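Undergrad: model this:
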Amino acid sequence: MPIGHHNLTLITVQNRSLYTNWLVEFEQYNEKIHFSNELNELFEPAKSYYWLGDLMLTVDLNKLFQKSIQDIMIEFLSDEEQSQIMTTNQQIQSLILQNSYKLDLPIEITSSFTISQIYKKIRFSFFDSVEITPLEKIETLLKSFALTHNEKLLVFTNLTHYFDSKDFDKLNELLSDYDQTALSIEFNQSKSSDDHSDYLIDEDFCLFES
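TA: The predicted structure follows:
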């Protein structure tokens, strides 16, 4: 099945057993799943795609990107901003040292943090509102993947549960804007005339394994 770059490919599966097997194999990065390029060169599953599953039920933006976003924020710091952070850190240590004098004990402050260590002490999280709005959530997801230079296929399930025709048009714009490619595996036993599927696997499909 050809998958277009920088847009969404929808596969509708009407065979429940096949759908269930696919989800398990995708989630486990099973070797039965094969991806290749235009030259038919095969890639390992783990290097080919990123399993995400249900956008609203299993995708946790904070778990996915909290660490990488911290690293990116540090990369974006200018020399002046780094200097300001270290100056502020020294001021905080000075205040702590002054406060220690109240104890009238022979103690000293020796802690010295790097910028990376300072950022690790600060908890970053996405707005709660982003997590409850499908289109806003997937835009944040795609933008975050773009910032981390992701080139893997993003694999979802049942995006049609959350998006209508207008949303799918917007989603394809976002995929193009952020240079990302997505696949959604849908389970639907009744294919309607307004279905957006690129591929349909009907309920009579039989899988033969040697």
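
Undergrad: C-alpha only now, for contacts and for neighbours.
TA: Will do.

Undergrad: Distance of residue 9 relative to residue 154?
TA: 10 Å (CA to CA, to the nearest Å).

Undergrad: what sits in contact with each of the two?
TA: By CA atoms under 8 Å, 6 or more residues apart in numbering, residue 9 and residue 154 have these common neighbours: 182-183.

Undergrad: dump the residue contacts of the nearest residue to residue 188 once chain neighbours are set aside.
TA: Nearest residue to residue 188, sequence neighbours excluded (CA to CA, 6 or more residues apart in numbering): residue 14, at 5.4 Å. Contact partners of residue 14, counting by CA under 8 Å, 6+ apart, are 187-190, 200-203.

Undergrad: Can you name every helix or strand that whichever helix in the chain runs longest contacts?
TA: For the chain, the helix that runs over the most residues, judged by DSSP state H, is helix 79-100. The helices and strands touching helix 79-100, judged by 3 or more CA pairs under 8 Å, 6 or more residues apart in numbering; DSSP states H and E, are helix 115-120.

Undergrad: Please give the structure of this sequence too, so both can be compared:
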Amino acid sequence: MKLTYYGYQPFDVQPGEITVLATAAPKIYHDLVIGLRDDMDTVRLASDDFELLKHSQASHWYGDPVLEIDLNKIFQRKLQDLFLKSLSEKQVVQLTDDWQRIITQILGDSYLLDVPLNVPETPALAKLVKLSGLQLEESVNREPYGILETLIKTLVELNDQKMVVLTNISHYLQVPRLKMLRKVVATTYLPVLDIEFSENRQKDYFKECRYHFIDHDFILW
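TA: So this is what the prediction gives:
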């Protein structure tokens, strides 16, 4: 995929890699953020064959790992749907039978009230899964690396191949953690873009990533 910002050659964002677009220029950072977050024309996305792509079709904005990403808010419903699709016919029958036994038990205990009670219908399995609150463990939301690793792994499970757009991951990850994240990304087909606001070049920190830096004077390094 190619990302174009006016005045510069297109930036390649390749699957299985972390591409970093860092800048010390507030205007450029602003343009990149609103372009990718709010689907504005300050940034253009295109295929490797230079076919223009709509942002919503080609990328997902996730932003700041700590301030913006709530994994369960983003993925809970999708993971519940995936869980249901992953069940074998035998497992569906077993879960349905188990739920029917619970209903039978409830009705069996309804004598505790001196009024006639009944369960009008057995809820669909999808509704039962939703009522269960099935979700990612809260522990993965407690520290930045866990958030990012789980984000990538969840997108792989969901077979979502859109570009992952993050911001300022250098604020949260030390070099060993960044290396671990890069290795996770390298095992996937996901293109990952990190937009950084930084006064100085961080080429050494991002040495294992595809790194670009635009300074205060709008010069690309």
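
Undergrad: before we move on, back to that, now restrict the contacts of residue 14 of the first structure to buried residues only.
TA: Neighbour-count burial (16 or more other CA atoms under 10 Å) applied to those gives 187-188, 201-202.

Undergrad: need those in JSON lines with distance to residue 101 of the first structure and secondary structure, can you?
TA: Shown next, in JSON lines, are those (distance: CA to CA, whole Å; DSSP: H, G, I helix; E, B strand; the rest coil):
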{"residue": "187", "distance to residue 101 of the first structure": "67", "secondary structure": "strand"}
{"residue": "188", "distance to residue 101 of the first structure": "70", "secondary structure": "coil"}
{"residue": "201", "distance to residue 101 of the first structure": "74", "secondary structure": "strand"}
{"residue": "202", "distance to residue 101 of the first structure": "77", "secondary structure": "coil"}
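
Undergrad: Is the residue nearest in space to the middle of the second structure within a helix or a strand, and which one?
TA: Nearest to the mean C-alpha position of the second structure, counting by CA atoms, centre = their mean, stands residue 151 at 4.4 Å. Secondary structure from DSSP states H and E places residue 151 of the second structure in helix 144-157.

Undergrad: Pull up the aligned stretch in the first structure for that helix.
TA: The alignment of helix 144-157 of the second structure onto the first structure (TM-score structural alignment) spans residues 134-147.

Undergrad: and the gap between residue 27 of the first structure and residue 66 of the first structure?
TA: 22 Å.

Undergrad: Please disregard the earlier target; I meant residue 12 of the first structure.
TA: To residue 66 of the first structure, residue 12 of the first structure is 33 Å away according to CA to CA.

Undergrad: Between these two, which is the more surrounded one?
TA: Between residue 12 of the first structure and residue 66, residue 12 has the larger neighbour count (other CA atoms under 10 Å), namely 25 against 14.

Undergrad: Check the secondary structure at that one for me.
TA: Of the three states, residue 12 of the first structure takes strand under DSSP: H, G, I helix; E, B strand; the rest coil.

Undergrad: thought it was touching residue 199?
TA: Yes. Here residue 12 of the first structure reaches residue 199: they are 6.2 Å apart, a contact under CA atoms under 8 Å.

Undergrad: Just tell me what residue 33 of the second structure corresponds to in the first structure.
TA: By TM-score structural alignment, residue 33 of the second structure lines up with residue 23 in the first structure.

Undergrad: Look up which helix or strand that match falls in, please.
TA: helix 16-27.

Undergrad: Have a look at how far, on average, that helix is from the second structure.
TA: Averaged over the aligned pairs, helix 16-27 of the first structure sits 1.9 Å from the second structure after superposition, using mean CA distance after the TM-score superposition for the first structure.

Undergrad: Moving C-terminal from that helix, which element do we reach first?
TA: strand 35-36.

Undergrad: list the helices and strands that following strand packs on?
TA: strand 42-43.

Undergrad: Read off where the strand it packs on ends up in the second structure.
TA: Against the second structure, strand 42-43 of the first structure falls on residues 52-53 (TM-score structural alignment).
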